[in-house]
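# What shape does this take:
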Amino acid sequence: MNQSDLPDRFPIPFANGATSTTIRTLPTAHQTASSTDAPASLEDGFPIECFTPEGSGGVPPNGKDLNAILKWLSEQAQWNQAGGPALFDATFASAIGGYAKGAKLASSATNGVEWLNLVDGNTTDPDGVSAANWARVGIPAAQLGTNGYEKRASGVLEMWGQISIGQDSSATVSFASLFPELTISAIYNVQISWVDSSISSGSVQGSSGISTPSAGGFTIYNDGTGRVHHWRALGA
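Below you'll find the predicted structure:
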């Protein structure tokens, strides 16, 4: 096929303006037919009564059901045509026996992140605390320079920079982007390393320290002569 073979998109779903007199919710399970109505369902489609002559006890198909299934299908088609993502749904996962190996779902918690399912029958929420057998697939990004960052496809975020601090003083480093809140502990597991500049002879002037980092930054304490501190943060 060619790109030129792309069919027309649905600007609105089929039966978009239907009311209760022309459409009804399509049930999943079989519905018992009456002498005047033989409801369709996902289980049966249109039931046998709709294929039986009226003279033999049959009941014509109900137009409400036809509108219902065509609206449902066209809503899904429109979502796909618009590039809508697939998101985790616990009820759906249970109904289908879990997501198949190779399924991809967009993260509901972090923009730009997708989850790749590694096993068949996976019913765990990839964004949840009990997630299992999902591989994170992110969108790499970077800003290089004296102060910059690198966001890796694995979800690891690295940031670095430098800051000048006066004698016996302190300064707060604010990260350009918060470290993703994947778990509570992840906020406090950001690893910080830093060095302070040296005098011309190469010996470090005074001593320094840092506060416990958070998802948004940390504080550097400068003891001694004012100088430039170089820092690096790594976390997820």
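# C-alpha from now on. contacts and neighbour counts both.
Will do.
# Give the residue farthest from the middle of this structure.
Distance from the centre of the chain peaks at G55, with 54.9 Å (Cα atoms, centre = their mean).
# Confirm that it sits in a helix.
Yes: assessed by DSSP: H, G, I helix; E, B strand; the rest coil, G55 belongs to a helix.
# From Q31, how far out is it?
Counting by Cα to Cα, to the nearest Å, the separation of G55 from Q31 is 22 Å.
# Another sequence for comparison is provided below:
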Amino acid sequence: MAINKPLDNAVPFAQDGLKNTIPVESGNGNAASMTLGFPPITMQPKSTGGLPPSGKDMNAILNQLSQHQVWLNAGGMYPFSADYAAQIGGYHTGAVVQSDDGRSAFISIQDNNANNPNQLQTGWKPYGGQILLTTLANAIFHIGYRFMTGNSSYNPAIALEALFGYQTTWYLWPYIPVGVANTSASLGEIVMVGGAGIQAATTRIWERLPDGASAPTYNLTATQTTVNEGAQVTFNLATTGVAQGTPVDWNITGIQSADISPNALSGQFIVGADGTASKTITIVADEVTEGTETLKFTLTYISGKFVNVTISDTSILPEQIVTISSDQPAGLNLRSAFVQLYGEPTANTKAVFVVESGVTIVAATAESAAIYCGVWASGSTREIRIMSNALVAGRGGKGGDGGGDGNVGDPGWQEFPAQDGETGGTAIEAEIGSPVTVNNYGLIAGGAGGGGAGGGAGKPDGTVRGMGSSPGGGGAPYGLAGVPRYSNYDVPSADRAKDATLNTGGQGGASYTEPSTAIWAAGGNGGNIGLNGQVGGEAQSGNSVYMTPGQSGGLAGFIYQGPVTINNLSDGQTKGRTP
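The predicted structure is shown next:
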């Protein structure tokens, strides 16, 4: 016969009805009691003196019984009760009670059991809930249990808290044993027997300690925080709670093995009787230019325990000096000058170029730099020392050409407009990835801009529209003068546009009066070294109806382009534009 689950009951019988309190012992008359139930008088006919049972007693009995039914339906268990145990002579074998905190259950393993399992578990065994989990966990993860994991961030105190019900105390081994030397060695020294795939870098071994025990501590220090190549540094380990002879693994990062002696980048401290150990290494003076490095010394398996030591690169190769003692009128290629003396540069090269006092370096054209540094090996360094009275300058810009002429309708009559002065050239240029430092005691200047051509005017009768004009002078150093392009340009040689000298811009062409009363203004002067060229003059003529303004002077060239750092020292100066 199938047995169906009865309906759950959430309300005790007669919860709000009239009820008596049922006594334990027999009451008077027809009153019910726990010992007699309803007394015999309630079972006699009224004709013989019987009394009916009380409805309040009936409600009370059913209410009391159904309260337990509601409690059980709600998943309730009964906690241990000393009073109840006294009334029944103690709990019997197999009785189950709930712990005071409601998280565990105990089962009695003896009769007449009056012991409170929350205080004394004699006669009781864990039956369910947290107490059972804790008992099982302690049986498996006992004191001294060693737990190996391939997860370097795993912490059993946290991971097993739900199983134990509290955080237990564990010791993280500071090293990873790799096996035994012979069969008489302790099996506890074996990490893993038969198997592969667990990486030592992430392997961790935890050992359980008694609850509340103090875990070992590790303090790592270095005798120096900054050390030069060729010197020594000692790393000191101080521990508490670590047994004598215990290995503590360490590793070094941030440098190469060839940078230290002994050249091992990993190893072990062996803890002494006083709980300490030390490791001394020598920083190799390798004559390799590496710059400042940071050595990081870390306890491999102890999280957050490391010290950093800065290594100063004091074994840099000597400077390789190239002296520039003569003028360079067509510019200077630094890399080519270095290769000629020393051969191909390397990552360790420290090149120094000294431009001696009184030497002048000028670019060959306004499109090239006076000093072009070139492309160098990564790691190498470059310095230019420009001594007092030395000059490094971009080539000056050309003066603007004067305007041409032509009759109306002639082919090309408008093809020769007056021109602006041209921009000066760059003094020093470096390529990305090959920076240069310049310590300047002399003058570094961009080439000056050329002067702009002057404005011109045409004849008023409309038959000739020649906008002829005077050309501009060249910018210093050595910029060329502009060219006159008007067919009837008749200016004395001394008044014509001039090329620049080393430091001074050339004069612009003088103003000119055409016989038919058209007046063309003078061309602008070329700029002195490091300056912009002058604008050309504006044409003036009372009769002319065709006039043009003066043309713009060229801009001064750049002092430098690319990754160039200039330090002006003593009387050092720079002139021109910056990028």
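# What's the TM-score once they're superposed?
In this superposition the chains share a TM-score of 0.63, using TM-score structural alignment, normalised by the length of the first structure; 180 aligned residues with a Cα RMSD of 3.6 Å.
# which residue in the second structure lines up with the residue farthest from the centre of the first structure?
With TM-score structural alignment as the criterion, the equivalent of G55 of the first structure in the second structure is S47.
# can you check S41 of the first structure too?
That one, S41 of the first structure, aligns with S33 by TM-score structural alignment.
# ok, that match - contacts?
22-27, 39 (Cα atoms under 8 Å, 6 or more residues apart in numbering).
# Look at the nearest residue in space to Q143 of the first structure that is not next to it in sequence and give its secondary structure.
Closest residue to Q143 of the first structure apart from its sequence neighbours, by Cα to Cα, 6 or more residues apart in numbering: Y149 at 5.3 Å. Put simply, Y149 of the first structure is strand when judged by three-state DSSP.
# And for L73 of the first structure?
Three-state assignment for L73 of the first structure (three-state DSSP): helix.
# how deep is it tucked in, by neighbour count?
A count of nearby residues for L73 of the first structure, using other Cα atoms under 10 Å, gives 13.
# What of G145 of the first structure?
9.
# Next: K71 of the first structure.
19.
# With the one 5 residues further on instead?
Q76 of the first structure is surrounded by 14 other residues when neighbours are defined as other Cα under 10 Å.
# ok so it is a helix residue?
Yes: judged by three-state DSSP, Q76 of the first structure forms part of a helix.
# Return the residue of the second structure aligned against it.
By TM-score structural alignment, Q76 of the first structure lines up with H68.
# any idea how far that match is from A82 of the second structure?
19 Å.
# how about the residue farthest from the centre of the first structure, what does it touch?
Counting by Cα under 8 Å, 6+ apart, G55 of the first structure has no contacts.
# Check the one 3 residues further on too.
With Cα under 8 Å, 6+ apart as the criterion, the residues that contact G58 of the first structure are 35, 49-52.
# Could you pick out the buried ones from the contacts of S33 of the second structure?
22, 26-27, 39 (16 or more other Cα atoms under 10 Å).
# Quick one: the residues you listed as CSV, columns for secondary structure too.
Listed next are these as CSV, based on three-state DSSP:
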residue, secondary structure
I22, coil
S26, coil
G27, coil
P39, coil
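# With distance to K5 of the second structure as added columns, please give those in TSV.
Below are these laid out as TSV (distance: Cα to Cα, whole Å):
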residue	distance to K5 of the second structure
I22	31
S26	36
G27	38
P39	34
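# Output the contacts of S33 of the second structure in TSV, with distance to D57 of the second structure appended to each entry.
Shown next, in TSV, are the contacts of S33 of the second structure (distance: Cα to Cα, whole Å):
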residue	distance to D57 of the second structure
I22	7
P23	10
V24	13
E25	14
S26	13
G27	12
P39	12
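# Closest to A139 of the second structure out of those?
V24 (46.6 Å; Cα to Cα).
# So that closest one sits against T35, correct?
Yes: between V24 of the second structure and T35 there is a contact under Cα atoms under 8 Å: 5.9 Å.
# Could you pull out the strands in the first structure for me?
For the first structure, applying DSSP state E gives strands covering 104-106, 114-117, 134-137, 141-143, 148-151, 157-165, 169-174, 191-196, 207-210, 217-223, 227-235.
# Mind putting these into CSV with mean neighbour count and distance to D127 of the first structure?
Shown next, in CSV, are these (neighbours: other Cα atoms under 10 Å; distance: least, Cα to Cα, whole Å):
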stretch, mean neighbour count, distance to D127 of the first structure
strand 104-106, 22, 10
strand 114-117, 21, 9
strand 134-137, 19, 9
strand 141-143, 12, 21
strand 148-151, 18, 19
strand 157-165, 19, 18
strand 169-174, 15, 26
strand 191-196, 16, 23
strand 207-210, 14, 32
strand 217-223, 19, 24
strand 227-235, 18, 17
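# so which of those strands comes closest to A86 of the first structure?
Using Cα to Cα, the nearest of those to A86 of the first structure is strand 104-106, at 5.1 Å.
# Just tell me the aligned range of that closest one in the second structure.
Residue span in the second structure matched to strand 104-106 of the first structure, by TM-score structural alignment: 96-98.
# Mean distance between the matching stretch and the first structure after superposition?
Superposed on the first structure, stretch 96-98 of the second structure shows a mean distance to its aligned partners of 1.2 Å (mean Cα distance after the TM-score superposition for the first structure).
# Other residues contacting that stretch?
Under Cα under 8 Å, 6+ apart, the answer for stretch 96-98 of the second structure is 77-80, 104-108, 127.
# 7 Å instead, please
77-80, 104-108 (Cα atoms under 7 Å, 6 or more residues apart in numbering).
# Considering the residues you listed, which is situated nearest to K279 of the second structure?
S104 (52.5 Å).
# before we move on, back to that, of the contacts of G58 of the first structure, which ones are shared with the second structure?
Retained in the second structure (both residues aligned by TM-score structural alignment, their matches' Cα atoms under 8 Å) from the contacts of G58 of the first structure: 49-52.
# Which single one of those is nearest to M159 of the first structure?
Closest to M159 of the first structure, out of all of these and judged by Cα to Cα, is C50, at 65.6 Å.
# Would you agree the closest one is in contact with N62?
No: counting by Cα atoms under 7 Å, C50 of the first structure stays clear of N62, with 8.8 Å between them.
# Who are the contact partners of the residue positioned nearest the centre of the first structure?
Residue closest to the mean C-alpha point of the first structure, counted by Cα atoms, centre = their mean, is S107 at 1.2 Å. S107 of the first structure sits next to 87, 113-115, 127 when contact means Cα under 7 Å, 6+ apart.
# residues near N67 of the first structure, how many?
19.
# Kindly state which residue of the second structure is aligned to it.
Under TM-score structural alignment, N67 of the first structure pairs with N59 in the second structure.
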